[in-house]
Structure formats: structure tokens, C-alpha cells
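[1] Next comes the sequence, and after it the predicted model I'd like to discuss.
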Amino acid sequence: MSPHLSLRFRRPFAPAAVALAGGLLAAGCALPPATPGPDLSPVPMQDPGSPLTEGWQHGAFMEVFVRAYADSDGDGIGDLRGLTSKLDHLQRLGVRGLWLMPVTANADGDHGYATTDFRAIAPEYGTLADFDDLIRQAHARGIGVIMDYVINHSAAAHPLFVAARQGPASPFRDWFVWADAAPAGWDIWGNNPWYHTASQPWLHGGDPKTLARPAPGARDFYFATFGPQMPDFNFRHPAVMDYHASSLRFWLNRGLDGFRLDAVPHLIENNATDWNDQPESRALTAGIQRLVKAYSRRYTVCEATAQPLDYAQPGLCGAAFAFGLESALVQAAQGDAAAVAKVASYTAGAPASALANIGTFLANHDKFTGRRLMDQLRGDAAAYRLAAATYLLLPGTPTIYYGEEIGQAGAAGLAEDPEIRGPMSWTADATTGGFTTGRPFRALASNLATHNVAAQEADPTSLLHHYRALLALRNQHPAVARGSFRQARAEGATLTFQRQLGSDHLVMAYNYGRSPARLALAGLPAGARLQPLLRTDAPAALRADGSGNAPADLAAQSFAVWQVLPAGAP
């Protein structure tokens, strides 16, 4: 037995136990009375096709925390019916994809990443019928829907783990990761990921660092990358991947358009040093993408914080979020010259095959990427507009975090992740924010009175209309969604680049500084005419000289987009 396998199993492989689990999977049989009863039946592929247009996934996405988006029944918790009722808002905004944070049954009753049933909807969110209706209604508006699939781990309350922790005789023991004694030397983000089973650490609600240390000689530990409430699956056990493959097909067969795959670099750990982004994890991820892409017009995007450009390659995940770029974008929007240079070098230096599939964003549901954008920018409206105008027009697939389009701030009086996961601000109602007719499950945004959908709908100069204009430009010009990226140039607090697909040729220019700037646009066709499409101040057409250069004057904290037309164009 190899050293890494000795960490993955508390004991050598138990063929009888594996045969039992595998047989149950293959036959779809009911589990014995003493074992858990989730649906482990195999699910064959039944592709329902797709009503979406080819390339829909190159449009902008909206990330939605269903619990915080819209409540349809007055219980103070957002749900699927509430989200469905707001699809017109997303359609008017111009998004082409909707990413749902976890909607499956879970033990945490909040974020949803502690899954208790991979084939069921969380009861507080609704039913499978509600889910199916959401898919139908979104498709009718040209919007694809993907959802978080939390493949790395389950909840400690998942029936499979409850059975597995009973002891070595459990037929599901090898679905998780065990060690007789706590392995030494492990440190994942400041925590030892091995937890003493008999101490029931999953009942501990605080920081894992505050758990009492097991007594010397304690036996029986399980592995949990993200804390004791979420034990890792053992992906060296074939039945585990078989189960997840069937669960993925369960949703794809219903018409779901794909997945955001959570924490895929952590699927397999080899030892205390080689635990992140191992070759085995990459192989599993590539296999998952092949499974999903076997269906019509489906999409996968991965959370892979260490090497997102690798995971964005077509042969691995096919798309991945650009972790690290988001902070540069936010700092650049505030005039930080070093950050502007980083934005230019990141995009210009990335392989074209990865850059086309990278997932850009400014903020998301995890506090480690930053607070709500309005809070990061300390209310600087001009910088906010510049940040949006930059990432929405860069290569890749941008994801807007719900409420970002109206400048929603964090939830009043809260900190950490709850601060950035507050109810959506639909109206200025100080009690409900238009989110519910009842009592909201969490505090409302601190800037609710001014930054809400109703107020911004009525103001054509609002941030909401700014986002709509940017997405309209993106949707009308294929060069933005799928075109090449070239002539990227950062100079001080200014940035210019070009996007082109066939005859659709655009030039983007940004002045993030607090003073006017003259930018040198280069690499244009000789004599080309630059027709303004979108800019902060009064539009101005430009003409390139015989060498393909054109000077452009931009006011402080402003941007402009021009369409490049042939020299003979009027």
C-alpha cells in the first residue's frame, strides 16, 4: 500500500463493503434497514437537448444566493419561486447566465455548502417542480442556469457519513477518509484537517482552532478540508465518483445547463505537503467536464484559486474564475498604477485558449475576495463605474454578484461572509427592502434607501442603467464576448486594449486617474475611423493616421469605447 493510500483509509480496502455499496449503486436497490437511505441509484444519461443559442455561456452571468434574493411566501427566506418572479429583471439587465449558489438539501441552513442530499432541493427553497419551472422560465428568456455542485465533501449530517462513522464494518466506511491516529504535519489554512470522530467535532459551531485537543492515544480520525461539519469524500473509492456522476446526470437530465464545481483542487490529497491541486484532482475534474459536455450546450466553471488559467483550459475544467484578478481590477479602478499594469499583464500574458474561458468578477459570496464592491470602493461612484466597464468588456465570462448592479452595500451591522450575503434591495422599504412581506432572515443593506432597484429604474443616469448599457454593448458586439484581445497597454493610471472578431473591431480606453489624460491608441488600420459607442463624457469620433495611431483625450475617471471602421467609412 502506497503512503498516500495509508492516509486515505483507516484500514486496507474492504472488498465486501465495496461490493455491497457498488451493488446497491448498480441495482438501485433500497438500502438495508441499518444503513442510510439517500438515493444512490445509477442515473443514465438522457439529454433533453437545449433551447439556448450556441455560445450562450459567453454572455454575462449573475451569481444569486437564493436565500437572499426574493421571498415568495413571506417566511423571510428567499426561494426558487421568488427568484423566478425576478427573471425579468435579469433579462432586462442583459445577463445570459444564472449561477445559483447551493440549492440542494443541506445541514447548515444558510450558505448550503454542507450537503445532506445531492438530489433534493432544500425544503425552504421549494420543490423539484419549482426548480423545473425556474429552468423553463429562464430558458424562455434566453437565460441559462447553472448551479453549485459541492462535490468535494458532504455534511457531517449526511446519512452516508452518519453510517460511515459507526465504524470499520460500515459498508460506507470507504466513502470518506480515515486514519487510526491523527497524521502529523498537516496545516490547511491554519487548521489541522483531521478530526477525532468520538469527540463529535461536527457539533462545534466555532472556529476549529478552538476545538479541544484529543487525548493522547486517541483513535479514529476523519479528514475534512473545510472544517469538521463537512467531511471530504474519498475519491479513490470508485463508488464515490460513480455516485456523483449519477447525481450530476440527475440534474442535467432535468434541463440544468451546467455547474459551478466547488473546490475541485481539493478532491484528492496525497500527504501533508501535497494536498492542493494534485494531478489526480485534475484528472477527476477533466472527467467531470467530459460528462457534462456530453450533453447539448452545457457549461462548467471551476473554483480553483491556485491556478485558474490552467483550469480554464478546454482540456481541464473548460472555465475557471480568475482569482487574483478581481483585487487588481478594484485597485486599478481607484487609480493604482501598479494594479493597472497587473490587469494588462494578466490578460495579455494568458494563453488565448484559457483567456477566452476565464471567469472575471469583482466580488462574490466569499469574504476572502473582498467586501461588497461599494464598500471596497468606499462609495466612489466613478471608480465603481470604471471597475464595471473594465471587467465586463475584458475577455472571458464575467459574473455579476447579485446587487452589484445597483451598488448594494453590505448588510448593516454584520461582518465576515454574512455581511456580503444580505437580502437583495428591491425597494427603499426600511423594514423589508421589497425582499419579503415578512421579516428578512438577515439585516438589510446599509445603503438601502438610495441603492435599490426601484429607485434606480427611475433614474436613467443610475448605476443599474450603466450596467445595462455595458451588457447591451457586450451582447450586440461578438468581439466583446468571443473576440481576440490585443494591443493591451498600461501607462500610469490609464489602460487601453482592443477586441476583434472578424470585422467587429472595438477599442477600449480607461483613465482611472484623478486628472485628464491623453492616451495614444496604436495598432489601428491606417486611416481608420473610430466611431464612439459608449463613453463617460461627450462622444468624439477619431481618425487614425497613416501609421495606425490616434490620440484620445479622456477626462478624469472616465472611459470610452469606439468601433473601428474602415478608412473609407463616412
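    Sure, I can see it.
[2] CA only for contacts and neighbour counts going forward, please
    Noted.
[3] and the residue lying closest to residue 551 once chain neighbours are set aside, how far is that from residue 553?
    Spatially, and ignoring its direct neighbours in sequence, residue 551 is nearest to residue 520 (4.7 Å; C-alpha to C-alpha, 6 or more residues apart in numbering). Using C-alpha to C-alpha, to the nearest Å, residue 520 is found at 9 Å from residue 553.
[4] Please give the element, helix or strand, for residue 148.
    strand 144-149 (DSSP states H and E).
[5] what packs against that strand?
    strand 97-100, helix 128-140, strand 258-261 (3 or more C-alpha pairs under 8 Å, 6 or more residues apart in numbering; DSSP states H and E).
[6] Let me have the ones you listed in CSV, adding mean neighbour count and distance to residue 537 as columns.
    Below are the helices and strands packed on strand 144-149 laid out as CSV (neighbours: other C-alpha atoms under 10 Å; distance: least, C-alpha to C-alpha, whole Å):
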stretch, mean neighbour count, distance to residue 537
strand 97-100, 24, 31
helix 128-140, 18, 35
strand 258-261, 24, 38
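[7] Throw the ones you listed into CSV and include distance to residue 506, thanks.
    Shown next, in CSV, are the helices and strands packed on strand 144-149 (distance: least, C-alpha to C-alpha, whole Å):
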stretch, distance to residue 506
strand 97-100, 24
helix 128-140, 30
strand 258-261, 30
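[8] can you tell which of those is closest to residue 396?
    strand 97-100 (13.4 Å; C-alpha to C-alpha).
[9] Quick one: name whatever helix or strand follows that closest one.
    Counting by DSSP H and E, what follows strand 97-100 is strand 104-106.
[10] Can you point out the buried residues in the helix or strand following that following strand?
    Downstream of strand 104-106, the next assigned helix or strand under DSSP H and E is strand 115-121. Neighbour counts over strand 115-121 (16 or more other C-alpha atoms under 10 Å) mark 115-121 as buried.
[11] Repeat that for stretch 327-346.
    So stretch 327-346, judged by 16+ other C-alpha under 10 Å, has buried residues 327-337, 339-344, 346.
[12] Let me know whether residue 265 touches residue 282 as I believe.
    Yes. Counting by C-alpha atoms under 8 Å, residue 265 touches residue 282, with 7.0 Å between them.
[13] more crowded one of these two?
    Taking neighbours as other C-alpha atoms under 10 Å, residue 265 and residue 282 compare with residue 265 leading, 25 against 21.
[14] Can you name the residues that contact the residue sitting nearest the centre point of the chain?
    Centroid check for the chain by C-alpha atoms, centre = their mean gives residue 260 as the closest residue, at 6.1 Å. By C-alpha atoms under 8 Å, 6 or more residues apart in numbering, residue 260 lies in contact with 99, 146-149, 300-303.
[15] Second structure for comparison follows:
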Amino acid sequence: MTHTTPVPWWKDAVVYQIYPRSFQDSNGDGVGDLRGITARLDYLARLGVDIVWISPIFASPNDDNGYDISDYRAIMPEFGNMDDFDELVREARSRGLKIMLDLVVNHTSDEHPWFVESRSGRNSPKRDWYVWRAPQGGNPPNRWQSYFSGSVWELDEPSGEYYLHLFSRKQPDLNWENPLVRREVYDMMRFWLDKGISGWRMDTINMLSKPQNFPEGHPLPGTDLTDGQPHFLNGPRIHEFLQEMHREVLSHYDVVTVGETPGVTPAEGALYSGEDRNELNMVFHFEHVFIGDDRGERGKWSNEAWTLPELKRIISRWQTELHGRGWNSLYWDNHDQPRAVSRFGHDREFRVESAKMLCTVLLFMQGTPYIYQGQELGMTNVSFQSLDHYRDIETINASRVLRDEHGWDDERILAAVWARGRDNARTPMQWDDSAHAGFTTGTPWIGVNPNFPDINAQEAETDPASVWHHYRETIALRKSLTVVRDGTFTLLDENHSSVFAYVRDDGSTRLLVAGNFSDQPVHYAISDEFIGGAVLSNNYPALDSTRDLQLQPYQAVVLKAR
């Protein structure tokens, strides 16, 4: 395909996400840190990734593990200091790696000096840096439910007013209607960009704009609260704010941006990521990882079953509707999701095969892939035997609500947490089979998954048949094929219950990608053009293919048309 303008570098890049608290501890305090990341850069370079996205590293009381920031221009002491950060950027650059940071500006910590001043009184100069409202008939302004349970409104008794927090009460929402707030955020962004970072992952970015009359939401079953998401997701001024951010900051740097945008449709994704829109490069949607949650009485905690045809329709819609209009982010795992091999694959008998299959199916789509730490090893969910072993605020709050308000016993709660809790992704990275999986010489802040003697990076790098090597080879292969970046996507056999198959085509190269999402062999018919075609990728030692493909459990293949 001929391009009249240079292809943006991030369209050929692969991103690796690090949750710093759990990646590598360098000083034995049980908490991962910046020097630990620096010590593992060679590992990331060997894997073949290009961008290292690091979840929040800024000063924070850690009510929500760093997503409650008390100083945007300081490093969390547990993670190190600014010299450590500068060294990380230099060492990454020397290996051809770029650093992406998390931009968390829907809210701050309630310990941020801005909020401390804002709540000091109704006449505070920074009062309107946050969202304050007077009671309505002695009640909060509305009954929206917080993402972390309870109301989004917290009464500040000295002033008699409520402040808004879509998340924890210790995470008050900034008032983006105030131009002074926006200017301060843009100055902060420049501070880090001038330090040499190459991108931003923007946390909950489509929540910045709220309708100022705060209309009531739809009632939520089993509670007296309401769903405010239709009002504060993709709010009235969100595109104006992002275009201003682009104009004031992003357009002056060669960076990549991805927005976390729950609740977006592909049409809305095109508005955020269209190249002529001057907003973001791409967005994270959540349709595929939230699959089935809208059928559960208790949302994700009900852990309702999903079907492959449902999953295929979601992914195909994003692939086809954004083609030529925007850009996709590609992911299975992140710090807020259970491990993909446990959710979408088979984390026991077919753990290796299904982890490789998920890699193949994802990385041959159009978009920028995101690999979450340990995904390349096939790390699995953890099943701690007591709720006391969990650290995530969402899990802790949900457990209390499920027990006190809905009558669940601990056994039922634990089963839900094992399946869907965020701490599944936050157990320490499994480096080797030594104590605490080589993550720390101290006591880890959260327990290590007990399967680390069998699943670890040292073992994986020495085994040419490992999940790690499949990721390394697949990353290299996708970079060698412009059809993966530029081609169209055509879903095949939408209603097939076991096989996810699609064709990529750029006019000169046609690829067939087929993955078996089941633990049984599947006979799958293919068109003549792929019979006898070159096998570019296969997660089994051999491919049984005569007229049709004979796909073994969780087998995935990529064929090039003759």
C-alpha cells in the first residue's frame, strides 16, 4: 500500500505494560521500583517490544495503588527518586525502548495540596478546582454510584458541601470546567515530556467532562443508587478538552497517546482516534473484557459465561469500523483484568497452547498491541485461600458489599475474586524459581502465585517451545508484514462455536489466522487459496492440513495465500 505521508512510528510498535509495584524490587523492601525496571530492560529488549508503559509512579498515599496522586511532579518514595527515573529513561533509550507514563487527571488524591486547599473553606482560591455541590433537601446532589461502591458524593462536614469522587472518596474529581486546572495539567504534561518520555496512557480520560446539572441516572437493581455513566462517560465537553490538550501540548512532541475510555462504541472510538480529529492516537475499549458482565446480577462478580461468537462479533466490529477511520489498541490483559489465559484460554492442561493461541489471534489484528507483564509467560490467575490476602480496594469494597448487602458467604465471594479480581494481575512478576520468584529478597507486598516454580521467565527463555519464545517470534513476524499494519480485516464463520478465524488483506498479501478456542480437536474448512499456503506461524509442532485444517486443542495458525 502506498502512503502519501510517513506512517506514524507507533503503528508499528508493540507496548509492554509494567505494574511497577509488582515487577522487580531492587532493594528488598518487597515493593517493585524504578531501579528494578531498569535492571530488567535487557529482558524487554530481547522480547522485542518498543514501548514500556509504566503504571503510575507518582507520589501517592496508595489508596488505589498509585491512581490517587498527591504530587504529579514527584516520584513515589517506594519506587525511588527522580534520578532513578532519569536513569531509566536514559537506559531505555540506549536499548531502543521508549517510556510511556500514566496520565491520571480525572481525579487526584485527597492529600494533594490542591485538594487540601480546596476543602479548607468555601472561599478557598482553589475551591472550584474540584467539584463541590450543596446538599439537595439534605441529600447528596444525586444518587450516582461510585466505581468502588457507595455514593460518588462525600460530605465535607465543616463546609456542609459535598465533593464528587467517581472512584474512592480519597480520589476527588478535578473540575475540568476550570481553565486554571487544565492549564496546570498541561504544564505537568510538558514537565514529563521534556524529561524524554514518549507517550501517555490516559486514565479514565473520557470521564473528564460532566454535565453541570448532574442529572439523575437509571436505578441500579438491589441498591438505592443510580448509574451515572450515561452522563459522565463521553461527557458534553470531552472532545473540546482533548483537542485543547492536543493543541497546547501533544502537537508539540512526537508522542503516542492511548485513552482509557470505558463505554465507548467504535463510532465514538473514531472520534477520539481519527487522525484529522487531533485528539488521541487510539483508545482502550472494554467490550471484550466486560463480555457477559451486563447479564450478571452483580456485574463482573457474577462471572457470567461468555461465548466465542459474542467475542468475535465485538472484536470484528472494532476492527472493521475503525479501519481507515481511527486506530485500535489490542489487548487481553492489563492491571485491572484477570489473566487472559485463565479468562479466555485454559490455564491448566492447555496453558501453554492456549496462551500461544491468544497471542497469535491478537497480534495479527490491526492496531497497536499491548502486552501486560507476565502475559508473555502465560501467567495465570491466583487463588488465595483467604480474602485477607487481597490488597485491591475494589476487591475489598466489593467483598464487604457482597457479604453485607447481598448475603454472599466467603466461599462464593472467593470464587468470584479468583475469577475476576484485579489482584490476579498484580501478583509479583515470576522471574525464576528462587524464593518469591526472584521478585524480591524481602517480603512481597502481595503474595506470589504458588505456581512460579513452573512458570517463570528464566525457565521460559531457556525453553524454545515456551510461551515467551512464541511471543518473541510473533512480535518479530508481525513487524515484517505490512499487511498486519495496513490490511483489511474480514471475520470468517462468525457463529462457529470453537474457531476464531479471520483474513487480513492489503491487496498484495492475504493471511488466514485461525485459532481453536476449545480443548477438543476441530475440523475447519478453508478456501482453496490457503490450501498449501506457507505456514507463517503455528503453536504446535506440526499442522495437519489436507483439504481442511485439523486444529488441535487451542492450536493457532497463520497461513499465507498461495
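    Sure thing, it's come through. Predicted model only: the values in this text are computed from it and were never measured.
[16] before we move on, back to that, next, the angle from the strand holding residue 148 of the first structure to helix 128-140.
    140 degrees (axes from the mean of the first three to the mean of the last three C-alpha atoms, to 10 degrees).
[17] So which bit of the second structure is strand 144-149 of the first structure matched to?
    The alignment of strand 144-149 of the first structure onto the second structure (TM-score structural alignment) covers residues 98-103.
[18] Please list the residues outside that stretch that contact it.
    Contacts of stretch 98-103 of the second structure (C-alpha under 8 Å, 6+ apart): 50-56, 89, 92, 197-203.
[19] What does the residue nearest to the centre of the first structure correspond to in the second structure?
    With TM-score structural alignment as the criterion, residue 260 of the first structure pairs with residue 201.
[20] follow-up on the earlier one: nearest to residue 377 of the first structure, of the helices and strands packed on strand 144-149 of the first structure?
    Closest approach to residue 377 of the first structure among those is made by strand 97-100 (24.8 Å; C-alpha to C-alpha).
[21] Is residue 266 of the first structure in contact with residue 280, as I believe?
    No. With contact defined as C-alpha under 8 Å, residue 266 of the first structure does not count as touching residue 280 (9.8 Å).
[22] For those two, indicate the residue with more neighbours.
    Higher neighbour count among residue 266 of the first structure and residue 280: residue 266, with 21 against 17, using other C-alpha under 10 Å.
[23] Give me the neighbour count for the nearest residue in space to that one that is not next to it in sequence.
    In space, and not counting its chain neighbours, residue 266 of the first structure is closest to residue 276: 5.8 Å by C-alpha to C-alpha, 6+ apart. Residue 276 of the first structure is flanked by 19 other residues according to other C-alpha under 10 Å.
[24] next one: residue 54 of the first structure
    Using other C-alpha under 10 Å, residue 54 of the first structure has 11 neighbouring residues.
[25] Can you tell me the element it falls in?
    Here residue 54 of the first structure is assigned to no helix or strand, by DSSP H and E.
[26] JSON lines please, covering the contacts of residue 260 of the first structure and showing distance to residue 564 of the first structure.
    Shown next, in JSON lines, are the contacts of residue 260 of the first structure (distance: C-alpha to C-alpha, whole Å):
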{"residue": "99", "distance to residue 564 of the first structure": "34"}
{"residue": "146", "distance to residue 564 of the first structure": "35"}
{"residue": "147", "distance to residue 564 of the first structure": "38"}
{"residue": "148", "distance to residue 564 of the first structure": "40"}
{"residue": "149", "distance to residue 564 of the first structure": "42"}
{"residue": "300", "distance to residue 564 of the first structure": "33"}
{"residue": "301", "distance to residue 564 of the first structure": "32"}
{"residue": "302", "distance to residue 564 of the first structure": "35"}
{"residue": "303", "distance to residue 564 of the first structure": "36"}
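[27] Walking through the stretch 101-250 of the first structure, point out its strands one by one.
    104-106, 115-121, 144-149, 178-179, 194-196, 221-223 (DSSP state E, counting those that start in this stretch).
[28] Then the stretch 251-400 of the second structure?
    256-260, 282-284, 329-330, 368-372.
[29] Give the aligned range of the last one in the first structure.
    For strand 368-372 of the second structure, the aligned range in the first structure is residues 397-401, judged by TM-score structural alignment.
[30] just checking, residue 366 of the second structure touches residue 324?
    No. Look at residue 366 of the second structure against residue 324 with C-alpha under 8 Å: they stay out of range, at 10.6 Å.
[31] Which one's more surrounded, the two?
    Higher neighbour count among residue 366 of the second structure and residue 324: residue 366, with 25 against 14, using other C-alpha under 10 Å.
[32] measure that one to residue 539 of the second structure for me?
    From residue 366 of the second structure to residue 539 of the second structure the distance is 21 Å (C-alpha to C-alpha).
[33] likewise residue 494 of the second structure?
    In terms of C-alpha to C-alpha, residue 494 of the second structure sits 23 Å off from residue 539 of the second structure.
[34] Show me the contact partners of stretch 108-119 of the second structure.
    60-61, 67-71, 124-130, 156, 159, 169-174.
[35] Mind doing that once more with 6 Å?
    68-70, 124, 126-127, 170-172 (C-alpha atoms under 6 Å, 6 or more residues apart in numbering).
[36] likewise stretch 455-470 of the first structure?
    Stretch 455-470 of the first structure is contacted from outside by 93, 405-406, using C-alpha under 6 Å, 6+ apart.
[37] tell me, stretch 123-134 of the second structure lands on which residues of the first structure?
    Stretch 123-134 of the second structure covers residues 169-180 of the first structure once aligned (TM-score structural alignment).
[38] and if you look at stretch 162-175 of the second structure?
    So stretch 162-175 of the second structure is aligned with residues 221-234, judged by TM-score structural alignment.
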